[in-house]
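Student: My questions are about this predicted structure, shown below with the sequence.
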Amino acid sequence: MQRKIPEALNLHRQSQQLELKYSSEETYQLSSEMLRVHSPSAEVRGHGNPVLQTGKKQVQITSMEMVGHYAIKIHFSDGHDSGIYDWGYLYDLCRNQQKYWEAYLEKLHQAGESREPDTDVVKLMIS
């Protein structure tokens, strides 16, 4: 994995896109959903057995912080904040996002799951 450090990071809050600028000719945008479902955390990667992330379509980035000089930590609106996104991993996501996104959508489809948040209402039976 190539380790390329972005010159600038810009979070577009309204569109929930993280813009990574590597040079004037090389700029990418990653959605908050893409970053959340591909979090490098153990919770998502599952210690070698990845856990499919569902219902994350509306997740938002609430904040970001630097981790040394090698990564960022992203905090999401669903409470997830344990992923450390190093520069090499972010660059890989940028360069391969179409392939990763299509694979993610296929996994969702195969599992019968959705990007939409679960909005099922539980009805209580009172006797």
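Tutor: Perfect, thanks for sending it.

Student: use CA for all of it now, contacts and neighbours both
Tutor: OK.

Student: Next one: the residue positioned nearest the centre of the chain relative to residue 25, how far apart?
Tutor: Computing the C-alpha centroid of the chain and ranking residues by Cα atoms, centre = their mean puts residue 35 first, at 1.5 Å. When distances are taken as Cα to Cα, to the nearest Å, residue 35 and residue 25 turn out to be 22 Å apart.

Student: which secondary structure elements does the longest helix seen in the chain contact?
Tutor: Counting residues, the longest helix in the chain under DSSP state H turns out to be helix 87-111. Using 3 or more Cα pairs under 8 Å, 6 or more residues apart in numbering; DSSP states H and E as the contact criterion, the neighbours of helix 87-111 among helices and strands are strand 26-31.

Student: any idea how far the helix or strand following the strand it packs on is from the chain center?
Tutor: Past strand 26-31, heading to the C-terminal end, the next element that is a helix or strand (DSSP states H and E) is helix 32-37. Here helix 32-37 is found 2 Å from its chain centre; the criterion is Cα atoms, centre = their mean, to the nearest Å.

Student: so how far is residue 23 from the closest residue to residue 39 other than its chain neighbours?
Tutor: Spatial nearest neighbour of residue 39, chain neighbours left out: residue 83 (5.5 Å); criterion: Cα to Cα, 6 or more residues apart in numbering. Computed as Cα to Cα, the residue 83 to residue 23 distance reads 25 Å.

Student: Between these two, which has more neighbouring residues?
Tutor: Set side by side, residue 83 and residue 23 show more neighbours around residue 83, with 21 against 10, by other Cα atoms under 10 Å.

Student: Pasting the second one now:
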Amino acid sequence: MKITPTDIRLHSKSRLLEVVYQDETFRLPCEYLRVMSPSAEVKGHGPGQEVLQTNKEDVNIVAIEPVGNYAVRLIFNDAHNSGLYSWDYLYELGSERYKNWQAYLAKLKEAGIERADQPNDQYLS
């Protein structure tokens, strides 16, 4: 079953991407979307090749480009633009945001990297 959003809105000032599906609305911080990018630059080319993304607290989305009828390319102000966010992946990111965010914070801690709490963390915990 293909899940397609009914609306996508960027709230630049608050650095949130609002993704509306028929059954759910997600408000996803730009930082979260950036560190969870499906690009090879972030995910690597296979298991164990992931690259931990750091210092992305202030990142914002500057453009959203449709890709066919199945995805969007998010263009970030740190020049990252290689991730294609399928409708299913965006839904998964929204549904699993608490678990994904805790795993990301654990990886930062394991790497000895400190991250200051951000106002948008409320959407992830």
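Tutor: Nice, I can see it. In this text, all values refer to a predicted model and were calculated from it rather than measured experimentally.

Student: Kindly provide the TM-score of these chains.
Tutor: The TM-score (TM-score structural alignment, normalised by the length of structure 2) is 0.87; 114 aligned residues with a Cα RMSD of 1.3 Å.

Student: related to what we said a few turns ago, from residue 63 of structure 1, how far out is the residue nearest to residue 39 of structure 1?
Tutor: The span separating residue 83 of structure 1 from residue 63 of structure 1 equals 13 Å under the rule Cα to Cα.

Student: Please apply the same query to residue 11 of structure 1.
Tutor: As defined by Cα to Cα, residue 11 of structure 1 lies at a distance of 9 Å from residue 63 of structure 1.

Student: Report how many residues lie close to the residue lying closest to residue 108 of structure 2 once chain neighbours are set aside.
Tutor: Residue nearest to residue 108 of structure 2 in three dimensions, not counting chain neighbours: residue 114, with 6.9 Å by Cα to Cα, 6+ apart. A count of nearby residues for residue 114 of structure 2, using other Cα under 10 Å, gives 12.

Student: Could you say which helix or strand holds residue 114 of structure 2?
Tutor: When secondary structure is defined by DSSP H and E, residue 114 of structure 2 falls outside every helix and strand.

Student: Surely it is in contact with residue 107?
Tutor: No - the pair formed by residue 114 of structure 2 and residue 107 falls short of the contact definition of Cα atoms under 8 Å, at 10.6 Å.

Student: Quick one: neighbours of residue 33 of structure 1, just the number.
Tutor: Using other Cα under 10 Å as the criterion, residue 33 of structure 1 is surrounded by 21 other residues.

Student: quick one: the residue mapped onto it from structure 2 from residue 84 of structure 2, how far?
Tutor: With TM-score structural alignment as the criterion, residue 33 of structure 1 lines up with residue 31 in structure 2. Relative to residue 84 of structure 2, residue 31 of structure 2 is positioned 16 Å away (Cα to Cα).

Student: do the same with residue 98 of structure 2
Tutor: Taking Cα to Cα as the measure, residue 98 of structure 2 and residue 84 of structure 2 are separated by 22 Å.

Student: Same drill for those two, tell me which one is more crowded.
Tutor: Between residue 98 of structure 2 and residue 84, counted using other Cα under 10 Å, residue 84 has the larger neighbour count: 20 against 14.

Student: Contact partners for that one?
Tutor: By Cα atoms under 8 Å, 6 or more residues apart in numbering, the contact set of residue 84 of structure 2 is 37, 38, 39, 67, 71, 72, 73, 74.

Student: May I ask which two of those are separated the most?
Tutor: Greatest spatial distance among these (Cα to Cα): 37 and 67, at 15.4 Å.

Student: more crowded one of the two?
Tutor: Set side by side, residue 37 of structure 2 and residue 67 show more neighbours around residue 37, with 22 against 12, by other Cα under 10 Å.
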